[in-house]
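> with the sequence up front, the predicted model follows.
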Amino acid sequence: MKHFLLALLLWLPWPLQALVPLEPLQIAEQFVAPTGWPEMKEYLCCEAAGQAKRETLGQQIPPQLRRTCQLVQQGLSTAVVAVELRDSVERRDFYLHFTKEAGAWKLLAIRNLAMTHLGPPMVELLAGMSPAEVADYDQKHPDASHAFTLGNLRLWTSADADIAGHFARNRTDFQKLLRLVQAGKYFAPTRSAGGASVANGEKAANANPAVHTLLRKLFLAQVTRRETNCDSCLEFVIGGKVDSTVGLLYQPKAALLPPMDPEHFIVLKALGEGWYLYKTA
């Protein structure tokens, strides 16, 4: 009888068999693998189900790219997995957002930093300038020199691992910048009472000569509190276009961090001592 039941189970079509529960990281690894995944649709929902109808994301990615999945966050009902693609030349990152549906994890949405394709042509143009052209550029852009703009564009379009490396190499200057902003009390609660107060505090912080010098040295565009919808966080913005930005966030109390979601705050990676790499979309 036991063998008969096993044979019957194997004969039943897939939907009538029990769905094998997979964790978000396991689903991500299957979804980005270069081989196909016959059960893919059973682990997708919502937006992701409408996008991946016949092939997994992994089947659409050039097969020579190496894929690395990292669980960024997993709670009771949401999870985020970061995926790095790399070859001998470059790295790229995107983020898989999961939701729990009827007790099973499903891939909800796929996100990455938008419009970064605009960066490389601008980097190529700036990097190819002659010394005379660089001098002319610096004269016309006294607040954002050629060296800063080139470094900022490169950092904006860099992979997460490279941004983390930039932070690690310059941690002392990042901490010095943080202390300067905190000492100035530009974003104190009294300033946060209204939009005008927040804007004035932000303007004053970025106009501080010592702050401005460090921002430029670290290839940061500005310090603000308005990119991640976190009233208690300090955001050191690298750059971006429209509402899709990347930067470094400081919040020493993890409980006060804003939640990740596919509609705005697409990833938050810990860098240590209250610092995080963040991206919005």
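In hand now; what should we look at? Just so it is clear, the structure is predicted and the values come from calculations on it, not from any experiment. Numbering: from 1, shown residues only.

> drop to CA atoms for contacts and neighbour counts, all remaining ones
Noted.

> got the buried residues for the strand ranked longest in the chain?
Ordering each strand of the chain by length in residues (DSSP state E) puts strand 91-101 first. Residues of strand 91-101 classed as buried: Arg91, Arg92, Asp93, Phe94, Tyr95, Leu96, His97, Phe98, Thr99, Lys100 (neighbour count, 16 or more other CA atoms under 10 Å).

> can you put those residues in JSON lines and add distance to Gln60?
Formatted as JSON lines, the buried residues of strand 91-101 follow (distance: CA to CA, whole Å):
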{"residue": "Arg91", "distance to Gln60": "17"}
{"residue": "Arg92", "distance to Gln60": "15"}
{"residue": "Asp93", "distance to Gln60": "15"}
{"residue": "Phe94", "distance to Gln60": "14"}
{"residue": "Tyr95", "distance to Gln60": "16"}
{"residue": "Leu96", "distance to Gln60": "16"}
{"residue": "His97", "distance to Gln60": "19"}
{"residue": "Phe98", "distance to Gln60": "20"}
{"residue": "Thr99", "distance to Gln60": "23"}
{"residue": "Lys100", "distance to Gln60": "26"}
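
> and these, which is closest to Ala28?
Using CA to CA, the shortest approach to Ala28 within these belongs to Leu96, at 7.2 Å.

> this is the comparison structure:
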Amino acid sequence: MTADQLYHDPALAQFYDAENEWTEGLEYCRQLAASCASVLDLGCGTGLFAATLAQEGRCAVTGADPAAAMLDIARARSGGHLVRWLQADARALRLNERFDLIVLTGHAFQVFLTREDQAAVLRTIASHLRPNGRFIFDSRNPLVEEWKEWTPEQSQRTLTHPLLGAIEAWNDVSRDAASGVVSYDSYYRVQASGRLYSACSPIAFPAQERLAELLEEAGLIATSWLGGWDQRPCTADAPEIIVAGTLQGALTPAASTEG
């Protein structure tokens, strides 16, 4: 899997926070972590969730991401000094420890393009969950075909960068019909200087059926399937596939009725 420069190049990583503010998903996961002693944030990116959680002081937080440029931003943010940051690939991470909660949000699961890579990530989750620990991750619903909206005409937007000022941003997109992999181009033009930054990012759109198969193979079980962070059901027209669960065999009778 080739390193995506959108995250690995510091010149591009600097736009991540301008594009991604605190979301319903992060708040949902924050509530899940309320009773946890330890949390692993896989694909933590610039560390907003991990650092915010650590500042609350209720649990020990570990953030892992393969991109050094993202982790540099994470370490520098408020609360960053309270998190254990690890530069690591979610497919291969092995810490010989277990966590109460593991989160993989922001559609990070979609950067794993093949079934083998997706299976490896879920094995990482399974190997780091405590008995009765919980996991949650999200992926866009392929049935909605959201990528069709990622055209230059439909994606035009203006961002505000704390140092560079106004940024004109847009996307372009292509899709490989055989693999289902979508490649989207991100463009950022600084209005003041005219400088243009760009990157191409391939992502997968696994179906719910595949995710269910992969969970079973990894020794995990879903306790709920949501179609959005507003807790709508996971239906064919829902924008998201959000799966929460635990280790197989870890369910108590009360937990088995969830979702």
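Happy to help now that I have it. It should be emphasised that the depicted structure is a prediction, and the values quoted were computed from it without experimental measurement.

> TM-score for the pair, please.
Remark: TM-score between the superposed chains equals 0.21 [TM-score structural alignment, normalised by the length of the second structure]; 95 aligned residues with a CA RMSD of 6.2 Å.

> give me the helices and strands touching the next helix or strand after the longest strand of the first structure, please.
Moving toward the C-terminus from strand 91-101 of the first structure, the first helix or strand encountered (DSSP states H and E) is strand 104-111. Counting contacts by 3 or more CA pairs under 8 Å, 6 or more residues apart in numbering; DSSP states H and E, strand 104-111 of the first structure is packed against helix 24-32, helix 46-51, strand 91-101.

> nearest to Phe148 of the first structure, of those?
Among these, strand 91-101 comes nearest to Phe148 of the first structure, with 22.4 Å by CA to CA.

> which helices and strands sit right next to that closest one?
Using 3+ CA pairs under 8 Å, 6+ apart, strand 91-101 of the first structure sits against strand 78-86, strand 104-111.

> could you redo the last one with a cut-off of 10 Å?
Counting contacts by 3 or more CA pairs under 10 Å, 6 or more residues apart in numbering; DSSP states H and E, strand 91-101 of the first structure is packed against helix 24-32, helix 46-51, strand 66-74, strand 78-86, strand 104-111, helix 160-169, strand 265-272.

> that strand relative to strand 66-74, how many degrees between them?
40 degrees (axes from the mean of the first three to the mean of the last three CA atoms, to 10 degrees).

> in the stretch 1-150 of the second structure, which spans are strands?
38-42, 60-65, 84-87, 99-104, 129-140 (DSSP state E, counting those that start in this stretch).

> make a markdown table from those and add distance to Ala120 of the second structure to it.
Listed next are these as a markdown table, based on distance: least, CA to CA, whole Å:
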| stretch | distance to Ala120 of the second structure |
| --- | --- |
| strand 38-42 | 13 |
| strand 60-65 | 15 |
| strand 84-87 | 17 |
| strand 99-104 | 14 |
| strand 129-140 | 14 |
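
> now these in a markdown table, with distance to Leu211 of the second structure and mean neighbour count?
Putting the strands of the stretch 1-150 of the second structure into a markdown table (distance: least, CA to CA, whole Å; neighbours: other CA atoms under 10 Å) gives the following:
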| stretch | distance to Leu211 of the second structure | mean neighbour count |
| --- | --- | --- |
| strand 38-42 | 17 | 23 |
| strand 60-65 | 22 | 23 |
| strand 84-87 | 26 | 18 |
| strand 99-104 | 14 | 24 |
| strand 129-140 | 10 | 22 |
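
> need the strands for the stretch 101-250 of the first structure, in chain order.
104-111, 222-224, 234-241, 244-250.

> just checking, what packs against the longest helix that the second structure contains?
Longest among the helix segments of the second structure by residue count, using DSSP state H, is helix 115-128. Helix 115-128 of the second structure sits against strand 38-42, strand 99-104, strand 129-140, helix 208-218, strand 220-226, strand 240-247, with contacts defined as 3+ CA pairs under 10 Å, 6+ apart.

> turn those into a markdown table, including distance to Arg123 of the second structure.
Output for these, formatted as a markdown table (distance: least, CA to CA, whole Å):
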| stretch | distance to Arg123 of the second structure |
| --- | --- |
| strand 38-42 | 13 |
| strand 99-104 | 12 |
| strand 129-140 | 10 |
| helix 208-218 | 5 |
| strand 220-226 | 9 |
| strand 240-247 | 11 |
